[in-house]
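Colleague: What follows is a predicted structure for the sequence shown.
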Amino acid sequence: MNYGVRFNLFFRQRLVVCLEESLYIHNIRDMKVLHTIRETPPNPQGLCALSIDNDNCFLAYPGSSTIGEVQIFDAINLHAKTMIPAHDSPLAAIAFSPNGTRIATASEKGTVIRVFSVSDGTKLFEFRRGVKRCVAISSLVFSMCSNYLGCSSNTETVHIFKLEEPKDRIQNQLRLLVATEDGFLYVYNMDSNEGGDLTLYKQHRLDGKIDETKTDGPPRSEPQPIQDGESEKFREMAAATESPPKGGFQFNDDQEYPRSRKNPTEAWRRPCVWATP
């Protein structure tokens, strides 16, 4: 029978001994047993992980011997925190990030590695190690900066994955993208439950030019919020729209815009407005 021993070296608070069907949490200063987790699923490899962070000192161990469930236990306050359904196959390797906020997991298939948030179990990253054959992953480890994740197995290769943080986590939000002829891309928030007007979230200039007339905020041609059922009306407006003359409008042309009789020195101020689809 194998067993695992883990302790947080930097702060020297907890030491964990993992047996096949139980775990013992010790106070590392006097080796007193603080808590015992009994009747755990069969864990013949003694698979477990202990966070080294003082504020997020968590213990992770398999929650099942048939599927890849990860049990997270608060090793400081001595109570269960959460369970993460990580894989369909039993776990082969688990590891915490240095600050204890993330946990990486791999199953016995060895093809997919996932990274989860410890606080709520949200899946943050998924990496595919390979698809041609199953391997036995023996180790997962985060870099001290938490930007990289290393993986070793029973093959001749070691994989390093980069954990890139998305600049704006908008993938879980339903949005509408509208590209216009004036070179802008508009991103609207959509509420799939309530419906209603779509609010402008952000805009991007697609042609790379700088708006000389307005350098901050939305451009003058910013479209109004789109409402459901208005697409047909916009098509009708676009069909009825006339293109502006190629030479522009000459407002100093007396033939086109005659001067006022009451005040010959003042030209007519006749605005010219047209719409673009």
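Modeller: Thanks, I have it.
Colleague: Every contact and neighbour count from this point should use C-alpha atoms.
Modeller: Will do.
Colleague: Please name every helix or strand in contact with whatever helix or strand Arg6 lives in.
Modeller: Taking DSSP states H and E as the criterion, Arg6 maps to strand 4-7. Strand 4-7 sits against strand 14-18, strand 49-50, with contacts defined as 3 or more Cα pairs under 8 Å, 6 or more residues apart in numbering; DSSP states H and E.
Colleague: Buried deepest among those, which one?
Modeller: strand 49-50 (a mean of 25; mean count of other Cα atoms under 10 Å).
Colleague: Which secondary structure elements does it sit against?
Modeller: With 3+ Cα pairs under 8 Å, 6+ apart as the test, strand 49-50 has strand 4-7, strand 58-62, strand 91-96 packed against it.
Colleague: possible to save those strands as JSON lines with mean neighbour count and distance to Arg205?
Modeller: Shown next, in JSON lines, are those (neighbours: other Cα atoms under 10 Å; distance: least, Cα to Cα, whole Å):
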{"stretch": "strand 4-7", "mean neighbour count": "18", "distance to Arg205": "53"}
{"stretch": "strand 58-62", "mean neighbour count": "26", "distance to Arg205": "46"}
{"stretch": "strand 91-96", "mean neighbour count": "25", "distance to Arg205": "41"}
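Colleague: Make TSV from the ones you listed and add distance to Phe116 to it.
Modeller: Output for the helices and strands packed on strand 49-50, formatted as TSV (distance: least, Cα to Cα, whole Å):
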stretch	distance to Phe116
strand 4-7	21
strand 58-62	12
strand 91-96	10
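Colleague: The structure to be compared is supplied as follows:
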Amino acid sequence: MVFRTNWLLVVKARRPCSLMLLDDQQRAFKAEVLFKSPIRALRARKDKVAVVLSSSIQVLALPSLSRVALMRTRLGARPLCALASEPSAPHLLAAPAHRKGSLQLLDVTRAVKGAHSSSPAVMGCHQTELVCLSLSANGARLATASERGTIIRVWDTATKQMLHELRRGSDYADVYCVDTRALCAFTDDNTAVLICEDGTFHKFTFAAEGNCHRSDFEYFLQVGDDDEFLQ
């Protein structure tokens, strides 16, 4: 779902290289674009969608699905991507860079001639592979986590300087989410659930020896009465 609107971005299992835009108000597909490789992830704001492919990220305008920016990524890298979401915020796109543990940051505010973007800013964030990244809604802050899972770092996107370093512990752990807003609660002594702003539900179970693993994961979408439908 493109925010709280009647637009839905659809990728079918039998057509993983095709992205379609569905207008749920009119019950009809309005646009479609084909890629040369399967779509691995999507991140959307009301006017743009970032499509993660095998070795690049393409930014498309909504609702036309015309390409406005292109970011090259390392072949085989995790399908990570973040896009600032506030309408008045700079249209910042964050994704893993070619060097392990590094991240690239690009402003895709305006369409560029030939859909080729200027060079992104590269930030060295961690020593090991990135597994999570998240931009605040206004694009001012960036959070990153690596495959070691011991540290979460918060960055200023304007200065590219680290603001905070949050140490989770010394043992390796899998980090699944570093979203800016989330609700967490314990259902019992051994189980915790987490509902995130990006529309994901996580359930974690704690073992007797102190280890934790994710036992359930789902996407949820809920549309309220105050939705602004896009024509």
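Modeller: Sure, I can see it. As the structure is a prediction and not an experimental result, all values here were calculated from the model.
Colleague: circling back: now the strand holding Arg6 of the first structure on the second structure. Mean distance?
Modeller: Comparison of strand 4-7 of the first structure with the second structure after fitting gives an average deviation of 0.6 Å (mean Cα distance after the TM-score superposition for the first structure).
Colleague: one step back: for Thr82 of the first structure, which of the helices and strands packed on strand 49-50 of the first structure is the nearest?
Modeller: strand 58-62 (9.8 Å; Cα to Cα).
Colleague: residues in the second structure aligned with that closest one?
Modeller: Strand 58-62 of the first structure corresponds to residues 92-96 of the second structure when matched by TM-score structural alignment.
Colleague: Can you give the distance of that stretch from its chain's centre?
Modeller: With Cα atoms, centre = their mean, to the nearest Å as the basis, stretch 92-96 of the second structure stands 9 Å off its chain's centre.
Colleague: mean shift between it and the first structure?
Modeller: Looks like 0.6 Å for stretch 92-96 of the second structure (mean Cα distance after the TM-score superposition for the first structure).
Colleague: can you redo the helices and strands packed on strand 4-7 of the first structure as a markdown table with distance to Asp120 of the first structure?
Modeller: A markdown table is the format used below for these (distance: least, Cα to Cα, whole Å):
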| stretch | distance to Asp120 of the first structure |
| --- | --- |
| strand 14-18 | 23 |
| strand 49-50 | 18 |
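Colleague: Those: which one's closest to Val141 of the first structure?
Modeller: Of all these, strand 49-50 sits nearest to Val141 of the first structure, with 10.7 Å by Cα to Cα.
Colleague: now what about the host helix or strand of Ala31 of the second structure, what contacts it?
Modeller: Counting by DSSP H and E, the element that carries Ala31 of the second structure is strand 28-34. Strand 28-34 of the second structure is contacted by residues 17-23, 63-65 when judged by Cα atoms under 8 Å, 6 or more residues apart in numbering.
Colleague: In ChimeraX, select just the buried ones from those residues.
Modeller: The ChimeraX selection below is limited to those of the contacts of strand 28-34 of the second structure classed as buried (16 or more other Cα atoms under 10 Å):
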select :17,18,19,20,21,22,23,63,65
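Colleague: any idea which of the contacts of strand 28-34 of the second structure is closest to Val51 of the second structure?
Modeller: Looking across the contacts of strand 28-34 of the second structure and measuring by Cα to Cα, the closest to Val51 of the second structure is Leu19, at 8.9 Å.
Colleague: For that closest one, which residues are in contact?
Modeller: Here Leu19 of the second structure is in contact with 9-11, 32-34, 39 (Cα under 8 Å, 6+ apart).
Colleague: Residue in the first structure paired with it?
Modeller: So Leu19 of the second structure corresponds to nothing, using TM-score structural alignment.
Colleague: Equivalent analysis for Ala140 of the second structure, please.
Modeller: By TM-score structural alignment, Ala140 of the second structure lines up with Thr101.
Colleague: Neighbours of that match, how many?
Modeller: Counted with other Cα atoms under 10 Å, residues neighbouring Thr101 of the first structure total 19.
Colleague: could you list every residue that touches the nearest residue to it once chain neighbours are set aside?
Modeller: In space, Thr101 of the first structure comes closest to Val118 once its chain neighbours are excluded; the distance is 5.3 Å by Cα to Cα, 6 or more residues apart in numbering. Contacts here follow Cα under 8 Å, 6+ apart; on that basis Val118 of the first structure touches 72, 100-103.
Colleague: Inside strands: which ones of the residues you listed?
Modeller: Judged by DSSP state E, the contacts of Val118 of the first structure include 72, 102-103 as members of strands.
Colleague: follow-up on the earlier one: which among the contacts of Val118 of the first structure gets closest to Ser51 of the first structure?
Modeller: Using Cα to Cα, Gly100 is the member of the contacts of Val118 of the first structure that lies nearest Ser51 of the first structure, at 5.3 Å.
Colleague: ok, back up a step: give me the aligned partner of the residue nearest to Thr101 of the first structure over in the second structure.
Modeller: Match for Val118 of the first structure (TM-score structural alignment): Thr157.
Colleague: Geometric centre of the second structure: which residue is closest?
Modeller: Centroid check for the second structure by Cα atoms, centre = their mean gives Ala82 as the closest residue, at 3.7 Å.
Colleague: Make sure that one is actually in contact with Leu103.
Modeller: No - the criterion here is Cα atoms under 8 Å, and Ala82 of the second structure misses it with Leu103 at 11.0 Å.
Colleague: Mutual contacts of these two, please.
Modeller: 94-95.
Colleague: quick one: the helices in the second structure?
Modeller: Taking DSSP state H as the criterion, the second structure contains no helices.
Colleague: Adding distance to Lys203 of the second structure and neighbour count, write the contacts of Leu19 of the second structure out as a markdown table.
Modeller: Compiled in a markdown table, these are given as follows (distance: Cα to Cα, whole Å; neighbours: other Cα atoms under 10 Å):
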| residue | distance to Lys203 of the second structure | neighbour count |
| --- | --- | --- |
| Leu9 | 26 | 18 |
| Val10 | 26 | 16 |
| Val11 | 26 | 18 |
| Glu32 | 35 | 16 |
| Val33 | 35 | 14 |
| Leu34 | 35 | 13 |
| Ile39 | 26 | 21 |
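Colleague: Sweet, I'm off.
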